[in-house]
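**Student:** Build me a structure from this.
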Amino acid sequence: MSHVFPTYARWNITPEKGEGSWLTATDGQKYLDFTTGIGVLNLGHCNSKVKAAVQKQLDQYWHTSNLFQQPNQEALATKLAETSGLDAAFFCNSGAEANEAAIKLAKKATGRKKIVTCVQSFHGRTFATMGATGQEKVRIGFGPMLDAFEYITFNNEEEVKAAVDENTAAIMFEIVQGEGGINPATESFLKTVQEVAKNVGALIIIDEVQTGIGRTGKPFAFQNFDFQPDIVTCAKGLGNGLPIGAMLGKAELKEHFGAGTHGSTFGGNPISTAAAIAVLDECFQDDFLQEVVAKGELVRSKLKTALSDVQLVNEVRGLGLMIGIDLKVDAGPLVLELQKEQLLVLTSAPHVMRLLPPLTVTIEELDLAIEKISTLLKKVPTPAV
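**Tutor:** The predicted structure follows:
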């Protein structure tokens, strides 16, 4: 009997070693890993530069608390600010905590209560972020949510115009909905959001927990557009497996998050920040990001060609190396079938197969995954209408 709460529907795979794009299980099976810990291992398993940075910090000190000056935090905050166009960072341990901080900051800075979010969004599982998440299944069984959230349809310009008013503290959404089906935002939606927020003095919070740190071919996904938010959250890929999250905000918001307003015992831990600095040194290089764009365009093109005559497939979509294959059936059973072919992928919404390869993935590895996916999907019968 396990003494761990059964909060996860675990696969029958026990990892033993990871290297690059590959994960070896205790039974000797070697898998091509296109889950990357749900978009965390952007530099792949056991990246040598991240490992070296962590080892160096381990030999110095592990923890002090945020009562002390933290050189790693200052260095990491500078890199994030200079790249994002924002000005200040608050460090925590996860995406949910980063989003929690963003919600608190938006309400405190504006003095308003309402946050507008999107249907099919995902922002975390704390009480505030669960309320912000536009998926009812996440909230079932937990009683009344915080009453501050109003949900609109993603990419619906008329709904955002109707929902945002003088009581709105912030509009909060993802540039690509990660858990909601790999749905990218449209330029017209982003333009409308910017206009309505400016008109009423609401802030714009962009959740980059899954899309950030190079995943879409830009340091942050919002940078694929002519768009500048007030607050950005990131986590997952920031530490390449070490737990860290960050909330970034404009300079004028700093006065609203002074001493005693928020905190985290482990937030900005020196080991996690050492890892994150090493990650950004790699992921924010122009040539690295250009490769992500090229590989993303290539894999989507090859998938569309390979699956063009497969009636089971509705669409291949995504941005950078964040890819969704929209199917006419639930993707869950097909994910398990691919495991038998030594390929690890995810679902996103019940009917979307989600691919999140490491950003360091090779063309040969992408081709191998495409072959395995297309071979499987061509065998699956199309459901009768």
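
**Student:** Please count neighbours and contacts with C-alpha atoms only from this point.
**Tutor:** Will do.

**Student:** Tell me who's in contact with Ile206.
**Tutor:** By C-alpha atoms under 8 Å, 6 or more residues apart in numbering, the residues touching Ile206 are 172-175, 222, 229, 231-233.

**Student:** Same list (those residues) but as CSV, adding neighbour count, distance to Glu364 and secondary structure.
**Tutor:** Shown next, in CSV, are the contacts of Ile206 (neighbours: other C-alpha atoms under 10 Å; distance: C-alpha to C-alpha, whole Å; DSSP: H, G, I helix; E, B strand; the rest coil):
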residue, neighbour count, distance to Glu364, secondary structure
Met172, 28, 38, strand
Phe173, 24, 34, strand
Glu174, 27, 31, coil
Ile175, 27, 29, coil
Phe222, 24, 29, helix
Pro229, 20, 37, coil
Ile231, 27, 38, strand
Val232, 28, 34, strand
Thr233, 31, 33, strand
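
**Student:** Could you also give me the structure for this second sequence? I'd like to compare it with the first:
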Amino acid sequence: MFKDYDKIKELESSYIINTYGRNPEKTPLFVEGKGCILHDEEGNEYLDLLSGLGVNNLGHSHPGVVEAATKQMNKLLHTSNLYYTVPQVELSKLLIENSFADKVFFANSGAESNEAAIKLARKYSELKYGENRKKIITVKKSFHGRTLATLTATGQEKVRKGFGPLPEGFSYVPLNDIDALKKEVDDKTCAVMIEPILGEGGVHPCEKDYLEQAKELCKEKDILLIYDEIQTGMGRTAKLFAHEHYGVTPDVMTLAKALGGGLPIGAMLCTDEVAKSFSPGDHASTFGGNPVAAEAGVAVVNTLLEDGFLENVQEKSSYFVKELEELALNYSSVQGVRHKGMMIALQVDGCAGEILGECLSKRLLINAIGDSTIRLLPPLVIEKNQIDIALGILENVIADIES
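**Tutor:** Got it, this is the predicted structure:
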């Protein structure tokens, strides 16, 4: 297969729809990855602090995930959900035994998981209250997906622009504003959908009091509380699920990204009471819970649950954040740090794009959200010396920008 950089760029532009806005002069061509390191076609090493947008929580080509998926590929690739498969049952058992939930539905992606949650919430409400109680309230700056329903649920106008007419029945309130949420809930509301930490919105955590009061409000009004843990789940915050930091459980939770260790899989988890709203034929997914992806998911969850794994993530993330806070004290363009575990943001003074570009030239992969936020999603397996390397590059880049 082609490995020539210019040839790949030429073929990519010829055959693939341009939806990702790559910089044609700087975008690397990656051919291999191990742990926190990616290699381009010339053998150059890149330190990855983005984890494939929060997918490679266990790093690239984690040996346990690769072994599990490879063994399953040699046994059974696909059957459809008309039949039983062992990996799907094993993964569902692991997820249920380690969460609030009683039942799970498998999909292929975060958007599909959120679609399932939206449909379930509306069906649950219709069965109890009739057809006129279908509104779902989400948070401004949230991100829930790119399908028509999930981009409408997303609290960002830029994501929705140009795709109307959009599905009805969504409204938006500011994060951590319980009064605004209470005001927005009415007799047409069926659910409140929240990311415990806004990811694409800039790494803004929910406040514990806000989630507690939101839970009380949902219980009082008999509406469902949905947590979108697609980015925040699977150990990203040094807990298996981010809501564990707050001690406030939802009725429905969605997962994807890191669940498959690099393979596509999503999941919607819920309580028994809510799950009963779906009957055979109400929802389905051809590839959802595919045996290979599910077997990879089993390896991911088992690794995260190993003794000391998440505690080690917390220890490393605390060190990383402490050093970043020191950086913020020393440079005027860094205005603060937001974080929960290995989900980290630097608030910068309008230079996020410049920092991103300079870090890429020094082979450090990070993410910029708008002009003022640098998002860091390091693999949970990152070593302390790799954190130090990343810190050194970031400091040099910021120092050069300020000089």
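
**Student:** Out of the contacts of Ile206 of the first structure, which is nearest to Glu208 of the first structure?
**Tutor:** Thr233 (5.4 Å; C-alpha to C-alpha).

**Student:** could you pull out the strands for the stretch 201-350 of the second structure?
**Tutor:** 204-205, 224-228, 252-255, 266-270, 334-340, 343-348 (DSSP state E, counting those that start in this stretch).

**Student:** of those strands, which approaches Thr85 of the second structure most closely?
**Tutor:** Nearest of these (C-alpha to C-alpha): strand 266-270, 16.1 Å.

**Student:** next one: stretch 78-90 of the first structure to chain centre, how far?
**Tutor:** Taking the mean of its C-alpha atoms, stretch 78-90 of the first structure sits 18 Å from the chain's own mean (C-alpha atoms, centre = their mean, to the nearest Å).

**Student:** do the same with stretch 122-142 of the second structure
**Tutor:** 23 Å.

**Student:** what's the nearest residue to the aligned residue in the first structure for Leu394 of the second structure if we skip its chain neighbours?
**Tutor:** Using TM-score structural alignment, the partner of Leu394 of the second structure in the first structure is Ile373. Once flanking residues are discounted, Ile373 of the first structure sits nearest to Leu338: 7.3 Å by C-alpha to C-alpha, 6 or more residues apart in numbering.

**Student:** What lines up with that neighbour in the second structure?
**Tutor:** With TM-score structural alignment as the criterion, Leu338 of the first structure matches Cys359.

**Student:** Kindly provide the distance from that match to Val397 of the second structure.
**Tutor:** 7 Å (C-alpha to C-alpha, to the nearest Å).

**Student:** Check Ile374 of the second structure too.
**Tutor:** 13 Å.

**Student:** one step back: what about the match of Leu338 of the first structure, how many neighbours?
**Tutor:** Cys359 of the second structure has 21 neighbouring residues, counting by other C-alpha atoms under 10 Å.

**Student:** In which helix or strand does it reside?
**Tutor:** Using DSSP states H and E, Cys359 of the second structure maps to helix 352-361.

**Student:** Which elements pack onto the helix or strand following that helix?
**Tutor:** Sequence order places strand 364-365 as the next helix or strand after helix 352-361 of the second structure, per DSSP H and E. In terms of contacts (3 or more C-alpha pairs under 8 Å, 6 or more residues apart in numbering; DSSP states H and E), strand 364-365 of the second structure is packed against strand 45-48.

**Student:** against the first structure, where does the strand it packs on fall?
**Tutor:** Counting by TM-score structural alignment, strand 45-48 of the second structure corresponds to 30-33 in the first structure.

**Student:** Mean distance of the matching stretch to its aligned residues in the second structure, please.
**Tutor:** Comparison of stretch 30-33 of the first structure with the second structure after fitting gives an average deviation of 0.4 Å (mean C-alpha distance after the TM-score superposition for the first structure).

**Student:** How many residues are close by Lys161 of the second structure?
**Tutor:** Lys161 of the second structure has 11 nearby residues by other C-alpha under 10 Å.

**Student:** From Gly202 of the second structure, how far out is it?
**Tutor:** 20 Å.

**Student:** mind listing what's buried in stretch 79-93 of the second structure?
**Tutor:** 81, 85, 87-89, 91-92 (16 or more other C-alpha atoms under 10 Å).

**Student:** again but with stretch 359-377 of the second structure, I slipped
**Tutor:** 359-360, 362-369, 372-377.

**Student:** same check, this time on stretch 372-385 of the first structure
**Tutor:** Quick answer for stretch 372-385 of the first structure (16+ other C-alpha under 10 Å): 373-374, 377-378.

**Student:** quick one: contacts for Val54 of the first structure?
**Tutor:** Val54 of the first structure neighbours (C-alpha under 8 Å, 6+ apart): 271-272, 274-275.

**Student:** Pipe the residues you listed into TSV and attach neighbour count per row.
**Tutor:** Shown next, in TSV, are the contacts of Val54 of the first structure (neighbours: other C-alpha atoms under 10 Å):
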residue	neighbour count
Ile271	23
Ser272	27
Ala274	27
Ala275	27
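
**Student:** And the counterpart of Ala116 of the second structure in the first structure, how close does it get to Met247 of the first structure?
**Tutor:** By TM-score structural alignment, Ala116 of the second structure lines up with Ala101 in the first structure. Distance, Ala101 of the first structure to Met247 of the first structure, using C-alpha to C-alpha: 7 Å.
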